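1. mind folding the following:
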Amino acid sequence: MTRPLRVAIIGSGPAGVYAADILSKAETPTDIDLLDRMPAPYGLVRYGVAPDHPRIKGIVDALHRILEKPGIRFLGNIDYGVDCKLDDLRHHYDSVIFATGAKDDRELDIPGIDLPHSHGAADFISWYDGYPEAPRDWTLDARSVAVVGAGNVALDVARVLAKQADDLLHTEIPDNVYQALKSSQVTDVHLFARRGPAQTKFTPLELRELDHQPGMELVVHPEGFELDEASEESIRTNNQVKTVVKTLQDWALRDGSTDSLRRLHFHFLRRPAEVLGTDRVEGLRTEVMELTGDGNVQGTGEFETVPVQALYRAVGYLGSPLADVPFDHDTGTVPNEGGRVLDLDGQHIPGVYTTGWIKRGPVGLIGHTKGDALETINNLLADTAGAGDGFRHAEPEPSDILQLLDERGVPYTTWDGWNRLDAHERSLGQARDRERIKVVGREEMVAISRDDR
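-> Predicted coordinates for the structure are as follows:
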């Protein structure tokens, strides 16, 4: 009897887990390993989503059920390109799928952007989400802060900066993050969007969540709050745009509060032009933009300056290059056609695939990765069917990759190990009337997972 198809998926975030789920439901019998750099699974959901998003965190429950399925195995604390390389994986698996996501900040090329206290959103998120490789200290001595961006990531950063630390105690926020936010000097957070309110990428739920933050006043500045013909058409034809604009309009009409501890300001049609300062960020100079009737904008040549002492750019993510895999540095993606990874000549590298943000770029919500994974898996299965048994290598057995990792001294973690770590984090939280307290240090995570304490 033909043995199951053996597939390695690099990355255990939503993209990788959804790919494993779809593959496990195929008529073709499969053995699937998800390999991750982190000792724990879930990728973006554990380390890239703000801790006060219980709805999105609830996705963990669905991912957990998938990773418990027979034929799917989680192997963590494995650094692809260091602990194992593509040749190793192609020797031990019939196919390899890269689902490594996009974790690097896209650059904002303006003067002064490299001043101290100018940060990328991804770095800040990694800090407050307890990413093991992120610094554990973060200076929050600025009273006025700029956030550049018009998507949900910008909203997350702005909300966490403007929120009261005690309102995060019900979450899994690490203790050092709570203490830093508790002592934060922030009074005003200014969010700058280059285009108008109808062109933002906020989702209605994310935006409206801001209205339920105690002690936070929402200030929508009327300057720049403009709609052109394209904006009006979007409002008529897109309920999401309609809801976002209506929400912002309602906030703009409110009277200012006198007892707010912090204020979150929205500035539209303002293009970041220069970060001002000498030894650190001291201000943000923006160009006033105007809508051109088709949803695009153009500069007016008029500039404004807002005094700020820190800046966070949330202008997009980029994927990171992968050892022995082609990479497009402009788009931050792996070149592919329908998930089939392409070499420099545009030819499919047999048995190598990709899915998620490293495949298509960091666009769309978490749920969009399901359709993305379906395309990749369908093409992988079509290639398998076309090649017949010749697609399967003679060598691989499920135990072989574990033997290789043991020989190389890699302290890999397993699904059972994650369940131990999960129970430990929950017990830490229970002792303080919280759902969980996240363990941050990699060595401690590995020790708990492998029961090496």
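2. contacts and neighbour counts: CA atoms only from here.
-> Will do.
3. how long is stretch 81-93 from one end to the other?
-> The straight-line separation of the ends of stretch 81-93 (CA to CA, to the nearest Å) is 16 Å.
4. structure for this one too, so we can compare:
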Amino acid sequence: MTTPSPATVCIVGAGPAGLYAADALIRKRPDARIDMLDRLPTPFGLVRAGVAPDHQGTKAIVRQFARTLGRPGVRFLGHVAVGRDVTLAELRDAYDAVILATGAPEDRRLGIPGEDLAGVYGSGAFVGWYNGHPDHAGLAPRLTGPGVAVVGNGNVALDIARVLAKTPAEMTGADLTADAARTIAAAPLTDIHILGRRGPLEASFTPAELAEMGTLTRAVPVVDPAALPDAAGAWDDPKEQALKDKTLEILRGLAARPAASAAPVRVHFHFRVAPLAVLGADGAVTGLRLARTRVEDGRAVVTEETTDLPVATVVSAIGYRCAALAGAPLDDRGVVANTDGTVAPGLFVVGWSKRGPSGVIPTNRADSMAVAGRVLAWLDAQAAGKPGPDALDRLLVARGVRAVSREDWDRLDAAEVARGAAAGRPREKFTSVAAMLAALDAAPGAPDTAATQTADA
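-> Predicted coordinates for the structure are as follows:
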């Protein structure tokens, strides 16, 4: 009797959504062969490059993800980019199922005059810079001070403000890159402004992140008591009610703090303001023009009342979009067009690529498990037999692609940790693909030969 061929699955993207999907699949189909591709040599996606460097507790989830990568049947192939090294069509031909888990890496633009001036950055690029993402490590942001505006009322906006406001001593134990640490420490910042289009109850930051702003050594939060409502109002969802009550409680506590005029750094919370234009001179930012808003039916409506905020840097933290990929069109929301995670027969999508940039890391677990269920149903209805990894390996060898294995990543991980230990940090990241591949060549256990593809910096 012929033994049935194991199902083959390719997951494009080795971040949280993809790893949760891989774990769900391999638990139900332990005989499956699952390849996880990532365009970078490193796994873990936004846990590595998006979570704030001083939130090491959150980043500890990589230990769970590392166990998934180490499970029999799961293979990591880093430095393999779909669209550059292999096409989506080729993957669909080679595997029984393909799952897109590529996230939403592109910053949404403000869409206002002046946003192309020097000193304006999207939060994805800015956070990627201080987290050492190869796409953004060379950003060299203009932090000439004394003012910085962060547009957005979510946790990312708070992360940016907090990282800029903290002292070097407060960043001890963080994996902030050496370049970012030097730049931020030298920046003559005195006023950081966090701007929200709607009111404090519509803000999307979590209470834990908000409360953290009141614990900083040299920075003092500034909240106008008049901007806060008397009560959080009535919400249908008890969890939402508790969240709003806690948010208002924390904001009231921050507003009641002593005057912050003498503090070295002040973090101002502005509610019901919308950016109208970035002001500049000689090609660089000098200010941000704001309009007062009023909230009607949950939407911010711009009024004619304006004010100019003197800042030299503007960081927009207003969301992200997916990157276009041939064979996976985006819908009008900027995500891969799908129905409950199904894009086309045998093609699926999870995470931010599926639903947009919302939720925290664990939010992806339930989403990925639900889509994994649909993938399993698809596999059960098909006659497995596509070659999967064998076909991909032949393509990569023929094209001279240097794929980075999990064992390679383990060596790279060890090298980063060793570099960090010398500087008193959890790790010192390699911030270019070229440096990562060079480190692999120099690391103990490196192969005698390597593929010939030129690394992208």
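5. now do the strands in the stretch 51-200 of the first structure.
-> 72-76, 95-98, 104-105, 118-120, 144-148, 188-192 (DSSP state E, counting those that start in this stretch).
6. just put those strands in TSV and tack on mean neighbour count and distance to His170 of the first structure.
-> Listed next are the strands of the stretch 51-200 of the first structure as TSV, based on neighbours: other CA atoms under 10 Å; distance: least, CA to CA, whole Å:
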stretch	mean neighbour count	distance to His170 of the first structure
strand 72-76	23	28
strand 95-98	25	35
strand 104-105	17	29
strand 118-120	20	26
strand 144-148	26	25
strand 188-192	24	23
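7. just send those strands back as a markdown table, with distance to Ile9 of the first structure too.
-> Below are the strands of the stretch 51-200 of the first structure laid out as a markdown table (distance: least, CA to CA, whole Å):
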| stretch | distance to Ile9 of the first structure |
| --- | --- |
| strand 72-76 | 10 |
| strand 95-98 | 5 |
| strand 104-105 | 21 |
| strand 118-120 | 28 |
| strand 144-148 | 34 |
| strand 188-192 | 38 |
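8. nearest to Leu161 of the first structure, of those strands?
-> Taking CA to CA, strand 188-192 is the member of the strands of the stretch 51-200 of the first structure nearest to Leu161 of the first structure, at 7.2 Å.
9. quick one: the closest one to strand 144-148, angle?
-> Angle between the axes of strand 188-192 of the first structure and strand 144-148 is 20 degrees (criterion: axes from the mean of the first three to the mean of the last three CA atoms, to 10 degrees).
10. in the second structure, what range does strand 188-192 of the first structure match?
-> Counting by TM-score structural alignment, strand 188-192 of the first structure lines up with residues 191-195 of the second structure.
11. the matching stretch vs the first structure, average offset?
-> Stretch 191-195 of the second structure differs from its equivalent in the first structure by a mean of 0.6 Å after superposition (mean CA distance after the TM-score superposition for the first structure).
12. for that stretch, the distance to its chain's centre please.
-> Relative to the mean C-alpha coordinate of its chain, stretch 191-195 of the second structure is positioned 21 Å out (CA atoms, centre = their mean, to the nearest Å).
13. swap in stretch 46-66 of the second structure?
-> 11 Å.
14. now do the helices in the stretch 1-150 of the second structure.
-> Assigned by DSSP state H, counting those that start in this stretch, the stretch 1-150 of the second structure shows helices spanning 16-28, 45-49, 56-59, 62-69, 88-94, 123-130.
15. read off where the first one ends up in the first structure.
-> Right, helix 16-28 of the second structure. Aligning helix 16-28 of the second structure against the first structure (TM-score structural alignment) gives residues 14-26.
16. now swap in the second one and tell me
-> Helix 45-49 of the second structure corresponds to residues 43-47 in the first structure, going by TM-score structural alignment.
17. OK, contacts around the residue most central in space within the first structure?
-> For the first structure, the residue nearest the mean C-alpha position is Gly48 (4.2 Å; CA atoms, centre = their mean). By CA atoms under 8 Å, 6 or more residues apart in numbering, the residues touching Gly48 of the first structure are 122, 125-126, 129.
18. Arg73 of the first structure now?
-> Arg73 of the first structure makes contacts with 32-34, 67, 414-415, as judged by CA under 8 Å, 6+ apart.
19. could you measure from the aligned residue in the first structure for Gly341 of the second structure over to Ile113 of the first structure?
-> In the first structure, the residue equivalent to Gly341 of the second structure is Gly339, according to TM-score structural alignment. From Gly339 of the first structure over to Ile113 of the first structure the distance is 35 Å, taken as CA to CA.
20. which one of these two has more residues nearby?
-> Using other CA atoms under 10 Å, the more surrounded residue of Gly339 of the first structure and Ile113 is Gly339, with 27 against 23.
21. you'd agree the more buried one is up against Gly351?
-> No. Using CA atoms under 8 Å, Gly339 of the first structure is not in contact with Gly351; the gap is 10.9 Å.
22. any of the contacts of Arg73 of the first structure buried? List them.
-> Listed as buried from these are 32-34, 67, 414-415; burial here means 16 or more other CA atoms under 10 Å.
23. the residues you listed in strands, which ones?
-> Applying DSSP state E to those, the entries found in strands are 32-34, 414.
24. want to throw these into a markdown table with distance to Gly367 of the first structure?
-> What follows is those, written out as a markdown table (distance: CA to CA, whole Å):
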| residue | distance to Gly367 of the first structure |
| --- | --- |
| Ile32 | 21 |
| Asp33 | 22 |
| Leu34 | 19 |
| Thr414 | 26 |
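25. closest one to Leu227 of the first structure out of those, please.
-> Leu34 (46.8 Å).
26. which residues sit in contact with the closest one?
-> Listed by CA under 8 Å, 6+ apart, the contact set of Leu34 of the first structure reads 8-12, 16-17, 20, 72-75.
27. which of those residues lies closest to Asp87 of the first structure?
-> Closest to Asp87 of the first structure, out of all of the contacts of Leu34 of the first structure and judged by CA to CA, is Ala8, at 12.4 Å.
28. now do that closest one against Pro70 of the first structure, distance only.
-> Counting by CA to CA - Ala8 of the first structure and Pro70 of the first structure are separated by 15 Å.
29. between those two, which one's more packed in?
-> For Ala8 of the first structure and Pro70, the more surrounded residue by other CA under 10 Å is Ala8, and the numbers stand at 24 against 11.
30. quick check: that one touching Asp88?
-> No. In this structure, Ala8 of the first structure is not within contact of Asp88 by CA under 8 Å, at 11.0 Å.
31. quick one, helices of the stretch 301-450 of the first structure?
-> 357-360, 369-387, 398-407, 415-430, 442-449.
32. most packed of these?
-> Of all these, helix 357-360 has the most neighbours on average by mean count of other CA atoms under 10 Å, namely a mean of 26.
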